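[1] please find the sequence and the predicted model below.
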Amino acid sequence: MASRSDQHPDHTTTTAQPISATRQAITPELRRWIIKQAQAGYPAPVVLQSMRDAGWDEDVAAEAMEVTLRNHLNALSVQQGQPTAVPVPEPRLDESPAQVDCGDRTVNVLLAMAQPRIVVFGGLLSPEECDALIADAAPRMARSLTVATQTGGEEINDDRTSDGMFFQRGQSPLIQRIEERIARLLHWPIENGEGLQVLHYRPGAEYKPHYDYFDPAEPGTATILKRGGQRVGTLVIYLNTPEKGGGTTFPDVFLEVAPQRGNAVFFSYERPHPSTQTLHGGAPVIAGDKWIATKWLREREFK
């Protein structure tokens, strides 16, 4: 879409008349006007400024644009044969905070990307919590499996060369505390999360680029979805800092998140489709070991 920042949006509709902030409402007329400006190529900041100039409250204008354009894009996606978008976990970053209160711990916001939705958090876990997770998981590690979408079971996948294990939700006071912290951070119910998985990558180990959602076209997906619906978000927590390599890569947007002990990367996907740009992988570990904990979030209660 071409930029029209050097011009001004069409004021022939609702936004031309100022209106009291106490009476402002997101009307169908306003939605049609916003879509018309987007289709004409006006950037969002230009449209937002036009609405402010016409007397619209900034918060009302921003909400109107966000809701209208999101619903419009979702409708277009469905028309193109994509699955319908669903609600996803979302940290509260509306005011671009440097830190987020997670109840028992304050977490730093290091990076936030809107599309795809990727957020990097600093200090989600303490060094002591990272060490404790590794110590608890180490005796129970086995070759990592992936979900077998052909059957709904599990299988060894040559693209994933790590060892791993799962903790049950609430299995220990440490797990319970971490799960409560994650739920508060991402505003998603604890019961909608799979058990925390700990993975160990030795030198040379990797997980080639993949999607975390379950492909609707695969025959085993219907069986998988019975346990809580689709996956809609992923949180990868780094339990140590490898000497070299081991970053989390997002090939579609040329992003690599460096693994740093206690930090985490979150990303969400509102529909099981490549348009979410959530293709990601674990880059090969070049030197040292890499330990991570992964939390997958489902649409509904995971049983």
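    Received, thanks.

[2] all contacts plus neighbour counts: C-alpha atoms, from now on.
    Will do.

[3] quick check: residue 191 touching residue 296?
    No: Residue 191 is not in contact with residue 296 according to CA atoms under 8 Å; the separation is 11.3 Å.

[4] skip the chain neighbours and tell me the closest residue to residue 174.
    In this structure, residue 174 finds its nearest non-sequential neighbour in residue 129, 7.6 Å apart by CA to CA, 6 or more residues apart in numbering.

[5] for that neighbour, give its distance to residue 71.
    41 Å (CA to CA, to the nearest Å).

[6] ok, back up a step: what are the buried residues along the helix or strand containing the residue nearest to residue 174?
    Taking DSSP states H and E as the definition, residue 129 sits inside helix 127-137. Using 16 or more other CA atoms under 10 Å as the test for burial, helix 127-137 gives 129-131, 133-134, 137.

[7] distance between the ends of stretch 237-252?
    Start and end residues of stretch 237-252 are separated by 21 Å (CA to CA).

[8] putting a second one here so we can go through both:
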Amino acid sequence: MSRIRQDEPCPNLNFSRAMYFWDTNAENSICLTYLHNFLPVDMEIVSWSPTLVIYRNLLTPRQASEFLDFIEKRDMVMQKTSDNGKSIETTHRRANGSFIDHGATEVTSEVHNWVQKRIPALNFTNAELFSALSYLPGGHYSVHYDYLSYRSEKEHDWWMKNMRNRIGTLIFVLKTAEKGGGTVFPSIGTTIRINPRDAFFWFNAQADEEKEMLADHGGCPIYEGRKVITTLWVRAKNQPILPMAPTGSPIHASWLIPTFSSAIDPKLRSQSPVE
């Protein structure tokens, strides 16, 4: 049965700072707060393996408002999907969008730096441009993978040649629709529908950079209102998690928690933190 993440984070639970009580094999979601450089981050683990996590109130109200205003002033065009690195017209995706450089404005630069400081387990320097998307009624994106597949190396674009594949996806929610608009993860068995300012993340690949087959997802149709999100596709180059996490299985969500991964002896980094 599909589990739907409602707007309220972890009902009846407080974010926990007692890290040693985590059950990393638990099926139920866990809420926690970690501190990094004195910055608190509220994190909800929806799935430990494969990883699916929600960052509650990751953006400040001002950041979310200014980013949304900036997006709404831009020319948004009907988006295409990628087939072996090439953009093609398709009915599988219905959304207007625009690509935005990390340093395009003061707020985009601030958000990019803000996220890097709060999610230190990932290197966002090599992330693709912000991909802003606006979904109107009827807008949707059929189930797909963000991991890019090519028939041969000759088809690789600049990003693939220089930054390698999309290791993970971080989506910021700036505006939610009145009805519809969740993000479904069929293999995990859950649907995410969160508040503006929240963000959610998952891995598209395993530590050996092979495709994560459990990372299929899709944008549910909008029935009323409008949904606005912006995406950062995190590329594999210079990702500190990759040499630490075990290969041949999904990257475990515990690697995203700074106090967890940094406490592991370097000699043990080839082993799973949950073994």
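    Noted; the coordinates are in hand. Source: prediction; values computed, not measured.

[9] after the helix holding residue 129 of structure 1, which helix or strand is next?
    Heading C-terminal from helix 127-137 of structure 1 (DSSP H and E), you reach strand 142-143.

[10] gap between that next one and the chain center?
    Remark: strand 142-143 of structure 1 is offset 27 Å from the chain centroid, using CA atoms, centre = their mean, to the nearest Å.

[11] got a list of contacts for that strand?
    With contact meaning CA atoms under 8 Å, 6 or more residues apart in numbering, strand 142-143 of structure 1 is reached by 156, 161-165.

[12] export these as JSON lines, with columns for secondary structure.
    Converted to JSON lines, the contacts of strand 142-143 of structure 1 look like this (DSSP: H, G, I helix; E, B strand; the rest coil):
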{"residue": "156", "secondary structure": "coil"}
{"residue": "161", "secondary structure": "coil"}
{"residue": "162", "secondary structure": "coil"}
{"residue": "163", "secondary structure": "strand"}
{"residue": "164", "secondary structure": "strand"}
{"residue": "165", "secondary structure": "strand"}
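
[13] can you select the buried ones from those in PyMOL?
    Here is the PyMOL command that selects the buried residues among the contacts of strand 142-143 of structure 1 (16+ other CA under 10 Å):
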select buried, resi 161+162+163+164+165
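
[14] for residue 148 of structure 1, see how far away residue 216 of structure 1 is.
    Per CA to CA, residue 216 of structure 1 is found 13 Å from residue 148 of structure 1.

[15] which residue in structure 2 aligns with the residue nearest to residue 174 of structure 1?
    Taking TM-score structural alignment, residue 129 of structure 1 has residue 63 as its aligned residue in structure 2.

[16] closest to residue 106 of structure 1 among the buried residues of helix 127-137 of structure 1?
    Nearest to residue 106 of structure 1 out of the buried residues of helix 127-137 of structure 1 is residue 129 (CA to CA; 14.6 Å).

[17] make CSV out of the contacts of strand 142-143 of structure 1 and add distance to residue 196 of structure 1.
    Below are those laid out as CSV (distance: CA to CA, whole Å):
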residue, distance to residue 196 of structure 1
156, 19
161, 19
162, 16
163, 14
164, 11
165, 9
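
[18] list just the nearest of the contacts of strand 142-143 of structure 1 to residue 105 of structure 1.
    Distance to residue 105 of structure 1, by CA to CA, is smallest for residue 165 among those, at 25.8 Å.

[19] can you map out the helices along the stretch 101-250 of structure 2?
    In the stretch 101-250 of structure 2, the helices defined using DSSP state H, counting those that start in this stretch lie at 106-118, 158-163.
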